[in-house]
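Enquirer: need a 3D model of the following:
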Amino acid sequence: MTSQSEQPGQYPGTVQTQPAGVHGGDPAAAWQQQPAAPPVKQGTNGFAIASLIFGIIGGILFSVIFGIIALTQIKRRGQGGRGLAVTGLVFSGLWAAGIAVLIVVALADGATRNDAGEITEGGSVSSFDLATGDCLNGLKESASITSLPAVPCSQPHEGEVFGTFTVTGDSFPGNTAISSQAEEGCTDRLAQYAPAAADDDSLELFFLHPTSESWAQGDREVVCIANDPSGQRTGSLKD
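Expert: A predicted model of the protein is given here:
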């Protein structure tokens, strides 16, 4: 019989090997050479989605705020949605540019008044900015009139503003009641503005009064207009 001594941890018939990829080097080096796994994205950023939605519907302020927050969070957290946030900001920019163009057009299209408040150059006038003595065109029955084309009274026009007054009340009285108040108040003021016009059977009363919607926004003004349905006139009723 033959006796054989063995080192601890070694057994007959086994071969010890070095860690894979390491030939006589430090085993830790093999671990350091392995590429790091890419970071796992944490889903789509909620602010990015909100920025896109508000950008589409024209909520410029919210879209810009949410878009900036989203881009900051996406970079820090590794989330998705950068394209959504950028698109929302782009839509907001388009909305802002469009509104700016409309404002410029509206200002350019507005009527010009002199220091006395008389219209010297024709253009659109807001129904809330109409004044006694303004001569107007485009007088048509409508449920809502926000503006009217105004011209100097020396030019052909359909009607002339001869008075304005304010109705009172805590709540909207209804269309029938407010129309009666407007007609009564305008009839009295026409004789004061131009006595001859009050006796002119060819003239009709055309008045603007608050609606239930404008009343809720604080509108209480009635605008009295003398209208000639047969055609346009030249010159003021007071001439």
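
Enquirer: from here on, contacts and neighbour counts on C-alpha atoms
Expert: Noted.

Enquirer: need the contact list for I69.
Expert: By CA atoms under 8 Å, 6 or more residues apart in numbering, I69 lies in contact with F47.

Enquirer: let's see it at 10 Å
Expert: By CA atoms under 10 Å, 6 or more residues apart in numbering, the residues touching I69 are N45, G46, F47, A48, S51, S63, A85.

Enquirer: now do W215
Expert: D170, S171, F172, P173, H209, E221.

Enquirer: burial of the third one, as a residue count?
Expert: Spelled out, that is F172. Neighbours of F172 under the rule other CA atoms under 10 Å: 17.

Enquirer: can you give me the strands in the chain?
Expert: 112-113, 119-121, 123-126, 135-136, 147-151, 159-166, 204-208, 221-227 (DSSP state E).

Enquirer: would you turn those strands into CSV with distance to I57 and mean neighbour count?
Expert: Shown next, in CSV, are those (distance: least, CA to CA, whole Å; neighbours: other CA atoms under 10 Å):
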stretch, distance to I57, mean neighbour count
strand 112-113, 34, 16
strand 119-121, 37, 16
strand 123-126, 26, 19
strand 135-136, 36, 30
strand 147-151, 26, 20
strand 159-166, 37, 22
strand 204-208, 32, 18
strand 221-227, 33, 24
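
Enquirer: here is a second sequence; please produce its structure as well for comparison:
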Amino acid sequence: MKYAFEVDEVPCSQGHDGEVFASFRVNHTGYPGDDEVLELAETKCADLQFGYVLDSWADFGDADIYYFTPDRTTWRRGDRHITCIFGASDPKHPLEGSLRSDTTTLDA
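Expert: Predicted coordinates:
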């Protein structure tokens, strides 16, 4: 598990390391454990990606799915959210533009 201590917001028009595409709350009363949180993140982020990129034929290019998750320590502080991110597969080649699509950007 890796940790991020700082995240800078930049416009999609600039090169960037990641693009947030979804966030959701974990509805457990107690911390479910690292394995269950990671499994939930993997499953739900994979499902949610097509609500952000409506084109099921889309080529994500050099982007993979990553996520920020609560751990036992942040859970005790009230962190209950998982954030889904399209991230650059290769840090030497940042993402450019947005992967977002909606009905105005799709055609036959």
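
Enquirer: sorry, back to before: let me have the contacts of W215 of structure 1 in CSV, adding distance to D239 of structure 1 as columns.
Expert: Formatted as CSV, the contacts of W215 of structure 1 follow (distance: CA to CA, whole Å):
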residue, distance to D239 of structure 1
D170, 39
S171, 40
F172, 37
P173, 37
H209, 27
E221, 26
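
Enquirer: so of those residues, which ones are in helices?
Expert: With DSSP state H as the criterion, helices contain none of the contacts of W215 of structure 1.

Enquirer: widest-spaced pair of those residues?
Expert: Taking CA to CA as the measure, the contacts of W215 of structure 1 span a maximum distance of 15.8 Å, between D170 and H209.

Enquirer: more neighbours: the two, which one.
Expert: H209 (26 against 6).

Enquirer: which one in structure 2 is aligned with that one?
Expert: Matched by TM-score structural alignment, H209 of structure 1 corresponds to T69 in structure 2.

Enquirer: relative to L48 of structure 2, how far out is the spatially closest residue to that match that is not a sequence neighbour?
Expert: Among residues not flanking T69 of structure 2 along the chain, I82 sits closest, at 4.7 Å (CA to CA, 6 or more residues apart in numbering). Plainly put, I82 of structure 2 is 12 Å away from L48 of structure 2 if you go by CA to CA, to the nearest Å.

Enquirer: anything in contact with each of those two?
Expert: A22, S23, F24.

Enquirer: what's the farthest-apart pair in the contacts of I69 of structure 1?
Expert: N45 and S63 (13.8 Å).

Enquirer: which of those two has more neighbours?
Expert: S63 (31 against 21).

Enquirer: just give the closest residue to the more buried one, not the sequence neighbours.
Expert: S51 (4.2 Å).

Enquirer: can you pull the contacts of that neighbour?
Expert: Neighbours of S51 of structure 1 in contact, by CA under 10 Å, 6+ apart: 59-70, 84-89, 91-92.

Enquirer: T166 of structure 1 now?
Expert: A182, G185, H209, P210, D219, R220, E221, V222, V223.

Enquirer: got it, and A41 of structure 2?
Expert: 23-24, 26, 35, 47, 65-69, 81-84.
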